[in-house]
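# sequence first, predicted coordinates after that:
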Amino acid sequence: MLRLLAPLGAVLLLVSSVAMAAEVPTPERAQALLFDAAKLGRADLVPALVAAGADVNARDARGFTALILAAYNDQPAVLDALIAAKADPCLPDRDQGNTAQMGVAFRGHDALAARLLKAGCDVNARNKAGQTALMMAALFGRTAQIDMLIAAGADPRAADASGRTAASVAADQGNAAVAAKLTK
């Protein structure tokens, strides 16, 4: 429980210190708070944290950018604030190579999927296993995202490192309707 409260406490501390103009956090502290703000939906803090030296494209200890954290946690206002602050929506995470687009396909955040598609990233970007956002959407039966991704140019014939396509991923999950849709 304390672990969950720590980020919230840190963000509240920053808000009070910025509001009182008592202290500007160090760039290192601003960076940590930016990751917390991304997860917690505190878009209002993004400009102040960037001004205090937070790098919008830095990766946290687990290899995620603030934008990936905002997308994964369904924080549209933070995603918009980060993009406005020049965060790169196309950067993958450090370890697996997953993009924010892949994260929203995994989590099922359709509105964020649409926002990210407008950012102009490669719709066929691959992670280190050769998987695409379309494959992840197929894995979880995210039909709205499948439609969006295909309309944006996603290649349903692309195969991952093990030779699986989005259709075969859907079929392996027992989702024949999605597999059929992807083979048309």
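Right, received. Where do you want to start? Predicted, not measured: the structure shown is a model, and the values here were computed from it. Numbering: from 1, shown residues only.
# hey, let's count contacts and neighbours off CA atoms from now on
Fine.
# neighbours of the nearest residue to residue 15 once chain neighbours are set aside, how many?
The shortest distance from residue 15 to any residue other than its chain neighbours is 7.6 Å, reached at residue 45 (Cα to Cα, 6 or more residues apart in numbering). Look at residue 45: counted by other Cα atoms under 10 Å, it has 20 neighbours.
# which of the helices or strands spans residue 127?
Assignment of secondary structure by DSSP states H and E places residue 127 within no helix or strand.
# how much space between it and residue 67?
For residue 127, the distance to residue 67 equals 17 Å [Cα to Cα, to the nearest Å].
# buried residues in the longest helix seen in the chain?
For the chain, the helix with the greatest residue count under DSSP state H is helix 2-19. By 16 or more other Cα atoms under 10 Å, the buried positions in helix 2-19 come out as 7, 8, 11, 14, 15, 18.
# for it, packing partners?
Secondary-structure packing of helix 2-19 (3 or more Cα pairs under 8 Å, 6 or more residues apart in numbering; DSSP states H and E): helix 27-40.
# rerun at 10 Å
For helix 2-19, the packing partners by 3 or more Cα pairs under 10 Å, 6 or more residues apart in numbering; DSSP states H and E come out as helix 27-40, helix 46-51.
# which stretch among the ones you listed comes nearest residue 121?
For residue 121, the closest of these is helix 27-40, at 20.2 Å, according to Cα to Cα.
# putting a second one here so we can go through both:
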Amino acid sequence: MAARLFEAARNGDAVTLAAYVDAGVPVDLCNDKGDSLLMLAAYHGRTDVVQALVDRGADVDRLNDRGQAPVAGALFKGEDDVVRVLARAGADPYAGHPTAVDTARMFGREDLLPLFGVDPETGERTEPS
């Protein structure tokens, strides 16, 4: 069953995932690499799944076994809508390695940093967290 849930996260089946989480499946369920349902959905650009998991209390800063955060994965893949959902949910742009700030700067996506209260030029907070 777990494999099916991880596939649902990758493929964008928000209805199925929401139903299973609502029935008791842990919202922060992880695979053998430490990738949470949220990480898989974020990396694959599944905005609806990310929102459904966030709405059910998913840990937006949960790192996988490689120390990567969902928001950095979404930035790396160019999934702007997912980045916006995670920013609204309070994702820490400095969590993990590389951080979302580092990833945005690496890939020329500094335009997204203000969503996190981060100055695009300096990479420092512009607002209190």
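Yep, that arrived. In this text the structure is predicted, and so the values were computed from the model without any measurement.
# overlay them and tell me the TM-score.
Comparison of the two superposed chains (TM-score structural alignment, normalised by the length of structure 2) gives a TM-score of 0.82, and 122 aligned residues with a Cα RMSD of 1.9 Å.
# these two touch, right, the residue nearest to residue 15 of structure 1 and residue 31?
No. Judged on Cα atoms under 10 Å, residue 45 of structure 1 makes no contact with residue 31 at a distance of 11.5 Å.
# overlap in contacts of these two?
residue 37 (Cα atoms under 10 Å, 6 or more residues apart in numbering).
# residue 53 of structure 1 in helix, strand or coil?
coil (DSSP: H, G, I helix; E, B strand; the rest coil).
# follow-up on the earlier one: can you redo the buried residues of helix 2-19 of structure 1 as a markdown table with distance to residue 111 of structure 1?
Formatted as a markdown table, these follow (distance: Cα to Cα, whole Å):
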| residue | distance to residue 111 of structure 1 |
| --- | --- |
| 7 | 26 |
| 8 | 25 |
| 11 | 26 |
| 14 | 29 |
| 15 | 28 |
| 18 | 31 |
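# return the closest of those with respect to residue 103 of structure 1.
residue 7 (21.4 Å).
# hang on, the earlier thing: and the residue nearest to residue 15 of structure 1, what pairs with it in structure 2?
Matched to structure 2 by TM-score structural alignment, residue 45 of structure 1 sits across from residue 16.
# how near is residue 75 of structure 2 to residue 102 of structure 2?
Distance of residue 75 of structure 2 to residue 102 of structure 2, given as Cα to Cα: 10 Å.
# list residues touching both of these two?
residue 109.
# which one of those two has more residues nearby?
residue 75 (27 against 18).
# what helix or strand is the more buried one on?
Assigned by DSSP H and E, residue 75 of structure 2 belongs to helix 70-77.
# over in structure 1, find the residue span that helix aligns onto.
Using TM-score structural alignment, helix 70-77 of structure 2 pairs with 100-107 in structure 1.
# could you do stretch 48-58 of structure 2 as well?
Aligned by TM-score structural alignment, stretch 48-58 of structure 2 falls on residues 77-87 of structure 1.
# list the buried ones in the matching stretch?
Buried, per 16+ other Cα under 10 Å, within stretch 77-87 of structure 1: 77, 78, 79, 80, 81, 82, 83, 85, 87.
# got it, and stretch 105-122 of structure 2?
The neighbour-count check on stretch 105-122 of structure 2 (16+ other Cα under 10 Å) flags 105, 109, 110, 112, 113, 115, 116, 117, 118, 119, 120 as buried.
# which of those fall within helices?
residue 105.
# and the gap between the nearest residue to residue 77 of structure 2 once chain neighbours are set aside and residue 68 of structure 2?
Distances taken as Cα to Cα, 6+ apart place residue 43 nearest to residue 77 of structure 2, at 6.5 Å, with adjacent residues excluded. Between residue 43 of structure 2 and residue 68 of structure 2 the distance is 11 Å, computed by Cα to Cα.
# okay, the two: which has more neighbours?
residue 43 (24 against 21).
# isn't residue 108 of structure 1 up against residue 133?
No. Residue 108 of structure 1 lies out of contact with residue 133 (Cα under 10 Å); the separation is 11.3 Å.
# shared neighbours, the two?
Looking at what touches both residue 108 of structure 1 and residue 133 (by Cα under 10 Å, 6+ apart), the common residues are 102, 145.
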